[in-house]
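Student: Task: produce atomic coordinates for the following.
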Amino acid sequence: MKEIKLFCPGTIANVSCGFDVLGLCLDTTGDEMIIRKVDTPGVKITKIVGQDLPLATEKNVAGVAVLAMLEKLNNTTDGFEIEIYKNIKPGSGIGSSAASSTGAVYGVNELLGKPFNNHDLIEFAMKGEELASGVPHADNVAPALLGGFTLVRSTTPLDVIKLNTPSLLYATVIHPQIEVKTADARQILKSKLRLKTAITQWGNIGALVSALYTEDYDLLSRSLHDEIVEPIRSILIPAFDKVKEECKNAGALGSGISGSGPSIFALSKGEETAHKVAEAMKAVYDKVGVSYDIHISKINDQGIKILES
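Tutor: Coordinates of the predicted model:
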């Protein structure tokens, strides 16, 4: 195999109560990437379409992730060219940097004959996240590589668990056309918590994981509550509270900030409800006067997909 074309999915990190530990993979939203093996050693980003991002390997999240993988292999002889077709805008809160990082390491791994499994690749993709946000978090790259819902129990050492995905679950995401950089969104968070707040959050995380396995949609709905991050970050997002209210009125199980924002996600039981939620989101933002994109997606239990090879 000399060339591979990939679908690199968008992701929702945190899923309300699981800051830096929970994430899920989207099915209809993502980038595309073409990676080819070439004779000249090293990694070269040859084309980026859709967004103005650096082509320099050391300044691009895809390049940094692949370099980390090749270093682990002590591979100084193979060469790769990468084309990135960006459909996910940086700063959107739906895993733009993770899509590039994971797609790059997944594709190069395939072209090298799969020296690593998908779980192993998380470590290298995290290097791209570190370049993008200053923190090597795994809550976006893990679901992109493993599919479905994932739980990051630990990053040192890396311990990621793929969770069950309820069969009727859909995500609706509205992306207001403003940018919230992950690094900036982290800076406004508090460094200390009240014990009572932490206990409430732990209860919601545990209940959410249980709800995914039992496919208890009512319990899932009660668990989609964030005591820690949402009250602070929501001030950066226009009409956030109104969107949450209207999503609930439209039948959503719950909603929250997607990643570091500004995107807002809602989870619903069934596609019909997910579309009703989308209309409710649109109605709010049409009045606000901020342009937006809407995504409706079943949860992608596979993760990255090979389109051509």
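Student: hey, let's count contacts and neighbours off CA atoms from now on
Tutor: Fine.
Student: Let me see the contact set for Leu37.
Tutor: Not quite, residue 37 is Lys, not Leu. 2-3, 78-81, 111 (Cα atoms under 8 Å, 6 or more residues apart in numbering).
Student: Now do the same for the residue nearest to it when sequence neighbours are not counted: helix, strand or coil?
Tutor: Distance criterion Cα to Cα, 6 or more residues apart in numbering; nearest residue to Lys37, sequence neighbours excluded, is Phe80 at 4.6 Å. On the three-state scheme (DSSP: H, G, I helix; E, B strand; the rest coil), Phe80 is labelled strand.
Student: coming back round to it: return the member of the contacts of Lys37 nearest to Asp184.
Tutor: Proximity of the contacts of Lys37 to Asp184 (Cα to Cα) peaks at Glu81, which lies at 31.5 Å.
Student: Can you give me the neighbour number for the nearest residue to the closest one once chain neighbours are set aside?
Tutor: Once flanking residues are discounted, Glu81 sits nearest to Lys44: 4.9 Å by Cα to Cα, 6+ apart. Residues near Lys44, counting by other Cα atoms under 10 Å, number 20.
Student: May I have the residues that are in contact with Lys44?
Tutor: Shown in contact with Lys44 (Cα under 8 Å, 6+ apart): 55-57, 63, 80-82.
Student: can you list the residues you listed in CSV and add distance to Gln187?
Tutor: Formatted as CSV, those follow (distance: Cα to Cα, whole Å):
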residue, distance to Gln187
Leu55, 27
Ala56, 27
Thr57, 27
Gly63, 26
Phe80, 36
Glu81, 35
Ile82, 32
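Student: another one to check against the first:
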Amino acid sequence: MVTVRAPATSANLGSGFDVFGAALGRPADVVRIEKADRTTIEVTGVGSQYIPEDPEKNTVGAVAEALEAPAHIQIDKGVRPASGLGSSAASAAAAAVGLNDLYGRGLTREELVPIAAEGEAVVSGAAHADNVAPSIMGGFTIARPDGVTAVDASIPLVTCLPEIVVSTRDARGVVPDGARLEDVVEVVGNAATLAIGMARGDPELVGRGMDDSIVSPVRADLITGYESVRSAAFEAGATGVTISGAGPAVIAACRERDRRSIAATMLDAFDAVGVDARAYQTAIGRGAEIFE
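Tutor: This is a model prediction of the structure:
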């Protein structure tokens, strides 16, 4: 038996739609895996009542099938489903890393990314790697069709998760089919700035690089109070604020000294519009960890 802790993640980070991702120090899923003749799944924890235990409908079932590694898999959810914090990706990442170890498949972390992404497709309808890559590899990741680049970044973050549900399918449904050339140029420049900021460990550059004028504005309409929360976070010292993944979580980059006040301010801003929320004072963290 092995136990794997796989972290929540934030995809896109504003300007890096379907490409950028970051592992978060917290929250995380904890997955216990034991060899078996057939795959069975048990789910507990936050939002577990909404997660199917049928292996054909759960991300970890697809991962077990891809690795030809049947197992009894117990998922203790620490990452709420439909949060924008890579809930299904955390489970898929944990299963991929744990099954690879338990069955001695010998695959590298990078080789496990597309396998975990196929598991993600069960839930989201498409095999995107922007969440599973950081959950497996840790740090800041750039997921491309030909592979993943990971940077061991160190940036303080605040994620604020409101009691709102935004499905990945709904969030993708509002993405515009096209964009003005000026907006594309601006977003490319911002993405480059963010990547340099991650490499340098510079919260100012990362924050400036989060701006996105194409996808984030239309997704903001799905999150009650988003604009007021974003403004409040900036007033409290955030260097950048955007939607985490598909939402509804909101993520802020900052300096460590401002993290607590930003978290409190974001909670107050959601409360002012009648929305309960939870804030995590965190940072870019490690990927999936195995505990024998």
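Student: What does the TM-score come to for these two?
Tutor: Superposed pair, TM-score by TM-score structural alignment, normalised by the length of structure 2: 0.95. Supporting alignment: 290 aligned residues with a Cα RMSD of 1.4 Å.
Student: For Arg32 of structure 2, see how far away the equivalent of the residue nearest to Glu81 of structure 1 over in structure 2 is.
Tutor: Counting by TM-score structural alignment, Lys44 of structure 1 corresponds to Thr40 in structure 2. According to Cα to Cα, to the nearest Å, Thr40 of structure 2 stands 12 Å off from Arg32 of structure 2.
Student: Now for those two: what residues contact both?
Tutor: Shared contacts of Thr40 of structure 2 and Arg32, defined by Cα under 8 Å, 6+ apart, are found at Ile73.
Student: could you list every residue that touches the residue of structure 2 most remote from its centre?
Tutor: Computed with Cα atoms, centre = their mean, the residue of structure 2 farthest from its C-alpha average is Asp37, at 31.7 Å. Residues in contact with Asp37 of structure 2 (Cα under 8 Å, 6+ apart) are 70-71.
Student: in the stretch 1-150 of structure 1, which spans are helices?
Tutor: For the stretch 1-150 of structure 1, the helices defined by DSSP state H, counting those that start in this stretch occupy 61-72, 96-111, 118-133, 141-146.
Student: what about the last one, distance to the chain center?
Tutor: Using Cα atoms, centre = their mean, to the nearest Å, we find the averaged C-alpha position of helix 141-146 of structure 1 to lie 8 Å away from the chain's own average C-alpha position.
Student: Mind reading off the mean deviation between that helix and structure 2?
Tutor: Overlaying structure 2 shows helix 141-146 of structure 1 at a mean distance of 0.4 Å from the equivalent residues (mean Cα distance after the TM-score superposition for structure 1).
Student: what does that helix correspond to over in structure 2?
Tutor: Matched against structure 2 by TM-score structural alignment, helix 141-146 of structure 1 falls on residues 132-137.
Student: sorry, back to before: reformat the contacts of Lys44 of structure 1 as CSV; add neighbour count and distance to Thr182 of structure 1.
Tutor: Listed next are those as CSV, based on neighbours: other Cα atoms under 10 Å; distance: Cα to Cα, whole Å:
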residue, neighbour count, distance to Thr182 of structure 1
Leu55, 19, 21
Ala56, 14, 21
Thr57, 19, 21
Gly63, 27, 20
Phe80, 24, 29
Glu81, 21, 28
Ile82, 26, 25
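Student: Show the end-to-end separation of stretch 166-179 of structure 1, please.
Tutor: Start and end residues of stretch 166-179 of structure 1 are separated by 31 Å (Cα to Cα).
Student: same question but for stretch 4-22 of structure 2, I mixed them up
Tutor: 18 Å.
Student: So which bit of structure 1 is that stretch matched to?
Tutor: Structural correspondence for stretch 4-22 of structure 2: residues 6-24 of structure 1, per TM-score structural alignment.
Student: So what's the gap between the matching stretch and the chain middle?
Tutor: Relative to its chain's centre, stretch 6-24 of structure 1 lies at 4 Å (Cα atoms, centre = their mean).
Student: sorry, back to before: looks like the residue nearest to Lys37 of structure 1 contacts Val43 (just checking).
Tutor: Yes - with contact defined as Cα atoms under 8 Å, Phe80 of structure 1 counts as touching Val43 (5.0 Å).
Student: Show me whatever sits in contact with both of those two.
Tutor: With Cα under 8 Å, 6+ apart as the test, Phe80 of structure 1 and Val43 reach no residue in common.
Student: how close does the residue nearest to Glu81 of structure 1 get to Glu179 of structure 1?
Tutor: For Lys44 of structure 1 relative to Glu179 of structure 1 (Cα to Cα), the value is 28 Å.
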